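**Q** I need the structure of the sequence given here:
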Amino acid sequence: MSGRVSGKIVGKGGVIAASVMVGIGNNVIRVVLVVLFLAGSCVDPYRPPEISAPNKFLVVDGFLNGLGISTVRLSRTQNLTENKKPPVETRAIVQVEDEKGTGHTFVDQGDGTYTLEQGRLQMGQTYRLKIQTAAGRNYASDYVTIKRTPPIDDLSWKAREDGVQFYVSTHDETNNTRYYRWEYEETWEYYSAYYSQFKYLKTQFLYREDNINHCWRTDKSNSVSVATSDKLSQDVIARFPLTFVSASASNRLKVRYSILVKQYALTAEAFDYWQNLKKNTEMLGSLFDPQPFQAAGNIHGITDPDEPVVGYLNSHSMEEKRVFIESSELPSWRIPNGYEACEADTYLLKPPPTEVSAVAMGEAGFIPIDAVLNSIGNVHGYRMASPACVDCRVVGTNVKPSFW
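**A** Next up is the predicted model:
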């Protein structure tokens, strides 16, 4: 997780809440840390000290993986008024140890990410995480037992009126899982508005070797998806509605789309944490929605027991499943390509004094698309447009994913 700190007070009587903006991986969500309810009737907007407080709470995002690589990300909370990326916590010592004190040290990747190679941890065993920052402050998690995640039985989808609804199904024949969480990654293929045959380099227009018209983009989920079978006689999750992809809000479904779903088994305590986090981030909109409250994690300050720590150490294996959707499988929707506002203009190499030259536009960052010939077949200009319309790498990559 990574984050920002904020505060909110409504009225001379109302809700007072200090909160942090935190991220799961690269996705930012809000977690409320402190809440106080006061009596009263007047409404007075007020910017409390929490908005500009110098607090930089530690944020811990990660899980212990019994069947793969374990990853922990460390960062610091950030005020909502700050526009830069939340600071990562580097040069920390991150260790995991069992109840007998046998430990392993994570490898510092240099970007706030710490990893432990596969095979160091065992399914069903109990561990805790220990962190010592570069400043010498110590933190530790509660002991957690690594749970085995059952496989995903089915990842299905159904075309609705204006988009695709995805469902996930799973079960545990031993009835020992009961609590589940899902994350997903979306990848889709797309094309920019124009195919560029040329590139501009040091006052020259040269033939382009690479294709910057055809790209792929991957986004990670930014919502909390949890479910439980605790009230059921059988440990079965049938067609849980995971996410809806609109056919009109983006170009995701225009060419080819894929979703990779990751499933995790949770303990009852971890489920409560994620459920509370969901209430704090996705269900606050009216007086009738759940009120914000502290989503207490299982990581604590050792140097200062009163210091808040944001995050929850999960412990489980991971199961995943991927599906693809071809545009030919979908109804005849009018799916946007994302470049509807793009326009290209022609710029001459030797324009009249009142016009801008192709070289000047190249220096300004515009990308040549194709050459414009005069009446005798010589190049006397280029059709050009902004990078946002020509270079698909502005929002994605032209490197084809290995799974595509």
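
**Q** okay, CA-based contacts and neighbour counts for the rest of this
**A** OK.

**Q** Could you identify the longest strand within the protein?
**A** Determined from DSSP state E, the single longest strand within the chain is strand 179-191.

**Q** What helix or strand is the residue lying closest to Gly68 once chain neighbours are set aside located in?
**A** Excluding its sequence neighbours, the residue lying closest to Gly68 (Cα to Cα, 6 or more residues apart in numbering) is Gln118, at 4.5 Å. Using DSSP states H and E, Gln118 maps to neither a helix nor a strand.

**Q** Please apply the same query to Ala388.
**A** helix 387-390.

**Q** what's the neighbour count on Ile325?
**A** Residues near Ile325, counting by other Cα atoms under 10 Å, number 16.

**Q** Tell me who's in contact with the closest residue to Glu326 other than its chain neighbours.
**A** In this structure, Glu326 finds its nearest non-sequential neighbour in Arg256, 4.8 Å apart by Cα to Cα, 6+ apart. Arg256 makes contacts with Trp188, Glu189, Tyr190, Phe324, Ile325, Glu326, Ser327, as judged by Cα atoms under 8 Å, 6 or more residues apart in numbering.

**Q** Second input sequence below; structure requested for side-by-side comparison:
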Amino acid sequence: MRIPFLYFIFFSLTLLQLSCTEPYEIETVDFESVLVVESTITDELKPQIVKLSKTSRLEDPEILTVNNATVNVSASDGNAYNFYWDSETGNYISEQAFSAVPNVSYTLKIVTAEGKHYISTAVTLPPEVEIGEVYAERIVDGTENKDGVQVLVNTEDPTGNAKYFRYEYEETYKIVAPYPSPYTAQIINFNPNSGTYDVELTPREPEIICYSTENSTGINQTATTEFNENRIVRFPVKYLSKLDAKLQTRYSILVKQYVQSVEAYTFYKIVKELGSVESLLSQGQPGYVTGNMVSETKPDEKVIGFFEASSMTSKRIYFNYEDIGLEKPPYFIECEVLALDYWDDTTLDNDPNERDAIRQYIEYFDYQVLTVSTTGIYRIVQQECAVCTSFSSNVRPTFWED
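**A** Have a look, this model is predicted:
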């Protein structure tokens, strides 16, 4: 389950303050359970999402999801959208797909299982601005110790109506297992007295190619208010080191551009900058950020979070490491192919019992068999180097282009 971002900010920033002192056992002295709300509805026709959680004690940093709440979004045009709790993701998802539309205001309402009522201020959809150019460049910066690829965005709003932008991305990369294994291996007929056993090899199609997808985390936003022109030039969205294994074969990134209201931009800007305050929830301190969610039953109750409507456009690009002028980066782990002799079952030659090592590697560490010689030499390797589905998926994404 994905950790609610604002909850993560709260917990991480508190630990950041503790890291500057001598180590001691963390203990909460004065704990306040606070509702955390995250939701951005967009002009995409899709099931919209609301994330609800609660803060927890420092010594017990478990994500406390808020279950069995009644969640709905009401629109000024008379439409209403109910949300259900999805146990798999821990999020509330709209029962029907809908999109935010211009000139309509939207209000989020939450009623918890305990009967507490929360409501947002009404929000409207900012103007849509089509995302401009998304491109990748080789970057070498000795001052920042960077050598790799930077994904950049150029965007322009000729109308001047949109000034606040937030960016997210979804990266997908192709994985090719360097040592595909043509077998599944199982230890059978093990005799602990003699140390003998059989290795049952079942032929299979080698799982060579996989695809992994990861979503961005954190807050990445910018504004054009300080520029003479209403344009964004070379805004950095994602950096990858030249040694990043994601660049091993082919890499794709879908960059999403959200146009924000000034209120949403300001809220998330403050949240991002809160690394210097004592606590996100300190009473009377700048660390407590007032969003646009309030309690209807207890007006003084603290609520963390923001409900926003945002127009979104996106663009996907693909590239290989050669396209950027890089050498092929190393694989995700260092793959060492071992050649072990089944008939070497002693340690008299100051060498490990290779027969027992074969069994241990296969049975307990999921090593994969590459080949077996007629003389009993087994070539084996770590599972991640032979079977990419051990950490990825062999389902090719529908959008993928080679």
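
**Q** where does the TM-score land?
**A** The TM-score (TM-score structural alignment, normalised by the length of structure 2) is 0.78; 362 aligned residues with a Cα RMSD of 3.3 Å.

**Q** ok now the longest strand of structure 1, how far from the chain's centre?
**A** 10 Å (Cα atoms, centre = their mean, to the nearest Å).

**Q** Just tell me what the residue nearest to Glu326 of structure 1 corresponds to in structure 2.
**A** With TM-score structural alignment as the criterion, Arg256 of structure 1 lines up with Arg250 in structure 2.

**Q** what's the spacing between its match and Thr398 of structure 2?
**A** For Arg250 of structure 2, the distance to Thr398 of structure 2 (Cα to Cα, to the nearest Å) stands at 15 Å.

**Q** now do Gly218 of structure 2
**A** Counting by Cα to Cα - Gly218 of structure 2 and Thr398 of structure 2 are separated by 27 Å.

**Q** So between those two, which is more surrounded?
**A** Gly218 (13 against 6).

**Q** Verify the stated contact: that one with Pro4.
**A** No. Using Cα atoms under 8 Å, Gly218 of structure 2 makes no contact with Pro4, being 10.6 Å away.

**Q** Need the overlap of contacts for these two.
**A** By Cα under 8 Å, 6+ apart, no residue touches both Gly218 of structure 2 and Pro4.

**Q** What lies in contact with stretch 350-362 of structure 1?
**A** Contacts to stretch 350-362 of structure 1, defined as Cα under 8 Å, 6+ apart, come from residues Tyr200, Thr203, Gln204, Thr346, Tyr347, Leu348, Leu349, Pro368, His380, Gly381, Tyr382.

**Q** Which residue in structure 1 aligns with Thr297 of structure 2?
**A** Using TM-score structural alignment, Thr297 of structure 2 lines up with Thr303 in structure 1.

**Q** That match: how many residues sit nearby?
**A** By other Cα under 10 Å, the residues close to Thr303 of structure 1 number 13.

**Q** same deal with Ile93 of structure 1?
**A** If we define neighbours as other Cα under 10 Å, then Ile93 of structure 1 has 17 of them.

**Q** Determine the longest strand present in structure 2.
**A** strand 303-320.

**Q** Quick one: average offset of the helix or strand following that one versus structure 1, please.
**A** With elements assigned by DSSP H and E, the helix or strand that comes after strand 303-320 of structure 2 is strand 338-341. Taken over the aligned residues, the distance from strand 338-341 of structure 2 to structure 1 averages 4.1 Å (mean Cα distance after the TM-score superposition for structure 1).

**Q** May I see the buried residues of the helix or strand just after strand 338-341 of structure 2?
**A** Using DSSP H and E, the helix or strand that follows strand 338-341 of structure 2 towards the C-terminus is helix 354-365. For helix 354-365 of structure 2, the neighbour count (16 or more other Cα atoms under 10 Å) marks Glu354, Arg355, Asp356, Ala357, Ile358, Arg359, Ile362 as buried.
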